[in-house]
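# One predicted model, sequence on top.
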Amino acid sequence: MKKHPSVEYTVISQSISQLYVETIVAMAIYEHDKVRWVKQAIDSILNQDYRDFSFIIIIDGDISDSMHKLLNEYTEKDKRLVLAKCNVNNGLAAAMNFAVEWGMQFNPDFFVRMDADDIAYPNRLSRQITYLQSHKQIAVLGSALEEINENGRRVGQRVMPTSHKRIVRMLPRRCTLNHPTVTIRYNVFKDGNRYNAALKNTQDYFFWITLAKQGYVFRNLKDKLLSFRRVNNFYKRRGISKSINEFRARFLAMKELRRFTILNVAYACGVLTLRLMPSKIVKFAYKLDRILLDKFLKH
C-alpha cells in the first residue's frame, strides 16, 4: 500500500528583523504558474505606496527551476519578502492558514490576499488599510476588480455589492467578495477562525458564510484595486468539483443565514445546471451574470 507523504511547511528564506509588522501579504505559487505573471504579481506588491508589510510567498509543491531562480532573486533584493515551502501540493486554504499562523509572531493588524497571476494597483494596500483604520467595525474588506486576459488587455470587470447588508443578503446566491482583493482584520484569525483546509476550491465562499454567521462585518469598496487574470481555460476550470462545492455553499448560506427562499433555491439549482454545460454556454452565462449584477447594483 502506497504511503502518502506527510505535509510539512518550512520557511526557507526570511530576513525580517522587526518585532512588529502591521500587515501580512500572502500568496501561494504552484507548478503551472507562469514566471512572467508571477513577476508582475510580486512587483505589484513590492511597489505599493504603502510599505509596512511582510510579503510571504508559499511554494505549494513542486515548481520549475526558473521560478525558484526568480523567487531567490527577489528575496535577495527585498527583506520584506519571505519564502516558505510545502513539500506537497496541499491547496490554497492550507497555504493561507500557514501564512496566518506564521504572521502571528509579528502581532499584525491586517492580512492581505494576493494571487500569483494578478496585478495589484499601486494604491491597493494604502486604500484598503486606511479605510479599515478609520472604520473599526469592518472585519473583511474587498474591492471591485478589472479582468484582464493573458496579454494584460482589459476584458471586463467584477463589481460586488458594497454594503454589509447586501453582501450577506446575496451570499446564498453568490460569493459576494472577490477573494484576491480582500484585506482581513487579523482579529478574525486571532478569534480562532481559519479557512477549511479540506476544501481545494471555493474555500473563500465557505469562509465568508462562517464569518457572516458569527456577525463579522463586511464591506466592498467601489474602487477597482486589482487586475484579475481571466485566462482561456477560466471557464473550463469551473469543473464538477467546484460546481458541486458552490452548490453546497449556497445551501449552507441559506441554512446558516436563515435565507431559504424559492428564489435562492431555484438560483442554486439553475447555476449548478449551467456549470455542467459546455464551456461556451458557461462563458455566455458568466458574461450575462456580470451584466445583470452591474445593473442590480446600480439600482
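Thanks, I have it. The structure presented is a predicted model; accordingly, all values stated were derived computationally and were not measured. Numbers count the residues shown, from 1 in each chain.

# use CA for all of it now, contacts and neighbours both
Noted.

# Contacts for stretch 167-178 next, please.
Stretch 167-178 is contacted from outside by 142-145, 158, 160-161, 204-205, 209, 212, 218-220, 249-254, 259, 264, 267-268, using C-alpha atoms under 8 Å, 6 or more residues apart in numbering.

# Which ones among the residues you listed map onto strands?
Gly142, Ser143, Ala144, Leu145, Arg158, Phe218, Arg219, Asn220 (DSSP state E).

# Which of the residues in the longest helix anywhere in the chain are classified as buried?
The longest helix of the chain (DSSP state H) is helix 279-298. Residues of helix 279-298 classed as buried by neighbour count (16 or more other C-alpha atoms under 10 Å): Ser279, Val282, Lys283, Arg290, Asp294.

# One more: stretch 118-136?
Buried residues in stretch 118-136, counted by 16+ other C-alpha under 10 Å: Asp118, Ile119, Ala120, Tyr121, Pro122, Asn123, Arg124, Leu125, Arg127, Gln128, Ile129, Leu132.

# Next, give me the two most distant ones among those.
Largest separation among those by C-alpha to C-alpha: Asp118 and Leu132, giving 22.6 Å.

# And for stretch 59-66, what's in contact with it?
28-32, 35, 83-91, 95.

# Can you flag which of those residues belong to strands?
Short answer: the contacts of stretch 59-66 in strands (DSSP E) are Ala28, Ile29, Leu83, Ala84, Lys85, Cys86.

# is it possible to export those residues to TSV including distance to Val112 and neighbour count?
TSV is the format used below for the ones in strands among the contacts of stretch 59-66 (distance: C-alpha to C-alpha, whole Å; neighbours: other C-alpha atoms under 10 Å):
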residue	distance to Val112	neighbour count
Ala28	12	24
Ile29	16	24
Leu83	16	21
Ala84	17	20
Lys85	19	21
Cys86	20	20
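
# Is it possible to get TSV of those residues that adds distance to Asn187?
Output for the ones in strands among the contacts of stretch 59-66, formatted as TSV (distance: C-alpha to C-alpha, whole Å):
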residue	distance to Asn187
Ala28	22
Ile29	26
Leu83	24
Ala84	23
Lys85	25
Cys86	26
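
# And the contacts of the longest helix of the chain?
Gln157, Arg158, Val159, Met160, Pro161, Tyr235, Lys236, Leu274, Arg275.

# Got another one to weigh against that:
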Amino acid sequence: MCGIWDIVNMTEYRIPKVSIIMSVYDGIDIRFLYKAMDSIFNQTFKNIEVIIVLDDVKREDIKECVYFSDKGFEKKLILLENSKEEGFVACLNKAIEKSTGDYIARMDSDDISLPNRIEKQVKFLEENKEIDTLGTFAYEIDEADQIIFENSMPISYEEIKRNFLIRNPFIHPTLMFRRAFFEKVGPYNPVYRYMEDYELWCRMLYKGVYAENLPEFLYMFRVDKNFYKRRSGFKKAILNAKIKYSFIKNMHLPPHAFLYLIIPFIVKTAPEPLSKLFYRYFRK
C-alpha cells in the first residue's frame, strides 16, 4: 500500500492509523448514508477505524446500513449509540475521545470521500510534520450526485489567516487532524452549535497551530434543499460576529477589521434567494 509513496526502507516505516469520525441522526436519507459508508470502506488507504455515533437513532434501516457496511472489512467499525439526542458537537467530541488513530478525519453522513482522499492527506501530513490539520478542495453536489460547484479554498497558512474574517477557510468534513491538534487547541465548543468549526479555527489561529488545504478535489459535499436554511438566521449571525470579534481582539487587528462584523448579518439574515448569491463569497 505504501509503495506508492516511494518509501525506500519499509522496515523503518510504521503505517499510521486513521480514525474516521461521523455522526448519524434519524433524518438522514438512507441512500446518501449508503454512499457515504461505501466511500469510507473503499478508500485506497486501509489502516483505518471508523467511529460512528448514532445520535438517538430509532430507524432500523439506518442501523442495518451501518452494520452492513463493515462486512468484510475486519471489524473496523466502532459504533457508539446515544440513548437521547446529544447534538452534533457532542457527537464529534465523543468520537474524538474514543478514537485511537494517529490522525482523525472528519466525514459527514451524506457526503462522499473520493477513493484516494485519506491516502493523499496522510501522505501530505507525514511529509509535513509542522502542519497539524489539513483540508482539501471539494465538489459540491446535488441530491442526484451531480456536481454544481467546485469549491476551492485558501491553501497556505498565511492565506487561511488572511482570509479568516472574509470566509470560512476550510470545508469542515474534509479535515484531517493530527491527534496533537486537539491537545493544543481543545475540543469543539458546544456553545457554538452550527458554528463549531469556525470557532475552532479561531482558537487554532490564535494559538499559532499550523493548517493548510491540499489543492485537490478529494471530497463531494452534498448541498440539499435545506442547505441554506441551516446556515441562516439571526442567532447564527450573532455567533459568527462573536467569533470574528474574538479573532480581531486576540490577534490585535486594526480598528477597520471590525467592519467584518457586519457581513454575517447581511449573509445570514437575508432572504434565501439573496443568501444563495452571498454564499459563494461568504461561507460562514
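Alright, I've got the coordinates. All values reported here derive from a predicted model rather than from experimental measurement.

# what's the TM between chain one and chain two?
Here the TM-score for the pair of chains, by TM-score structural alignment, normalised by the length of the second structure, is 0.88; 267 aligned residues with a C-alpha RMSD of 1.8 Å.

# returning to what we had before: which of the contacts of stretch 59-66 of the first structure sits closest to Gln137 of the first structure?
Among these, Ala95 lies closest to Gln137 of the first structure (C-alpha to C-alpha), at 27.1 Å.

# That closest one and Ser13 of the first structure, how far apart?
Counting by C-alpha to C-alpha, to the nearest Å, the gap from Ala95 of the first structure to Ser13 of the first structure is 16 Å.

# do the same with Val168 of the first structure
39 Å.

# what about the helices in the stretch 1-150 of the second structure?
30-41, 60-69, 88-98, 117-127 (DSSP state H, counting those that start in this stretch).

# how close does the shortest one sit to the first structure?
Plainly put, helix 60-69 of the second structure ends up 1.6 Å away from its match in the first structure on average once the two are laid over each other (mean C-alpha distance after the TM-score superposition for the first structure).

# so which strand or helix has Phe221 of the second structure?
strand 211-222 (DSSP states H and E).

# so what does that strand touch, helix or strand wise?
Counting contacts by 3 or more C-alpha pairs under 8 Å, 6 or more residues apart in numbering; DSSP states H and E, strand 211-222 of the second structure is packed against strand 112-113, helix 117-127, strand 133-141, helix 157-163.

# Swap in 6 Å and give it another go.
On a contact count with 3 or more C-alpha pairs under 6 Å, 6 or more residues apart in numbering; DSSP states H and E, strand 211-222 of the second structure meets strand 133-141.

# I would like the range of the first structure that aligns with the strand it packs on, please.
Counting by TM-score structural alignment, strand 133-141 of the second structure lines up with residues 140-148 of the first structure.

# once the two are aligned, what's the mean deviation for that stretch against the second structure?
Averaged out, stretch 140-148 of the first structure is 0.6 Å away (mean C-alpha distance after the TM-score superposition for the first structure).

# Show me what counts as buried in that stretch.
Val140, Leu141, Gly142, Ser143, Ala144, Leu145, Glu146, Glu147, Ile148.

# Show me the contact partners of it.
154-159, 177, 181-184, 218-230 (C-alpha atoms under 6 Å, 6 or more residues apart in numbering).

# which residue in the first structure lines up with Ser246 of the second structure?
That one, Ser246 of the second structure, aligns with Leu252 by TM-score structural alignment.

# ugh, wrong one, Glu199 of the second structure
Aligned counterpart of Glu199 of the second structure in the first structure: Phe206 (TM-score structural alignment).

# swap in Glu85 of the second structure?
Under the alignment (TM-score structural alignment), Glu85 of the second structure maps onto Asn89 of the first structure.

# do Ile52 of the second structure as well
By TM-score structural alignment, Ile52 of the second structure lines up with Ile57.

# closest one to Val185 of the second structure among the helices of the stretch 1-150 of the second structure?
The nearest among the helices of the stretch 1-150 of the second structure, by C-alpha to C-alpha, is helix 88-98 at 12.9 Å.

# Can you tell me which helices and strands the closest one packs against?
Using 3+ C-alpha pairs under 6 Å, 6+ apart, no helix or strand is in contact with helix 88-98 of the second structure.

# Tell me roughly how far that helix lies from the first structure on average.
Averaged out, helix 88-98 of the second structure is 1.2 Å away (mean C-alpha distance after the TM-score superposition for the first structure).

# Please spell out which residues along that helix are buried.
Within helix 88-98 of the second structure, judged by 16+ other C-alpha under 10 Å, the buried ones are Phe88, Val89, Ala90, Cys91, Leu92, Asn93, Lys94, Ala95, Ile96.

# In space, what's closest to Glu81 of the second structure - neighbours in sequence excluded?
Leu54 (4.8 Å; C-alpha to C-alpha, 6 or more residues apart in numbering).

# What is the equivalent residue in the first structure for Glu158 of the second structure?
In the first structure, Glu158 of the second structure lines up with Lys165, judged by TM-score structural alignment.

# how near is its match to Phe218 of the first structure?
In terms of C-alpha to C-alpha, Lys165 of the first structure sits 8 Å off from Phe218 of the first structure.

# the more surrounded of the two?
Between Lys165 of the first structure and Phe218, Phe218 has the larger neighbour count (other C-alpha atoms under 10 Å), namely 24 against 12.

# does that one really touch His164, like I thought?
Yes. Using C-alpha atoms under 6 Å, Phe218 of the first structure is in contact with His164, at 4.9 Å.

# List buried members of the contacts of helix 279-298 of the first structure by neighbour count.
Gln157, Arg158, Val159, Met160, Pro161, Tyr235, Leu274, Arg275.

# Quick check: closest non-adjacent residue to whichever residue in the second structure pairs up with the last one.
So that's Arg275 of the first structure. Counting by TM-score structural alignment, Arg275 of the first structure corresponds to Lys268 in the second structure. Spatial nearest neighbour of Lys268 of the second structure, excluding adjacent residues (C-alpha to C-alpha, 6+ apart): Ser232 at 4.2 Å.

# now Glu216 of the second structure
Leaving out its chain neighbours, Glu216 of the second structure is closest to Phe137 (C-alpha to C-alpha, 6+ apart), at 5.4 Å.

# gap between the one you found and Ser113 of the second structure?
Counting by C-alpha to C-alpha - Phe137 of the second structure and Ser113 of the second structure are separated by 11 Å.

# and if you look at Asp29 of the second structure?
17 Å.

# again with Tyr103 of the second structure
16 Å.

# before we move on, what about Glu143 of the second structure?
Distance from Glu143 of the second structure to Ser113 of the second structure, counting by C-alpha to C-alpha: 16 Å.

# How about Phe73 of the second structure?
Counting by C-alpha to C-alpha - Phe73 of the second structure and Ser113 of the second structure are separated by 17 Å.
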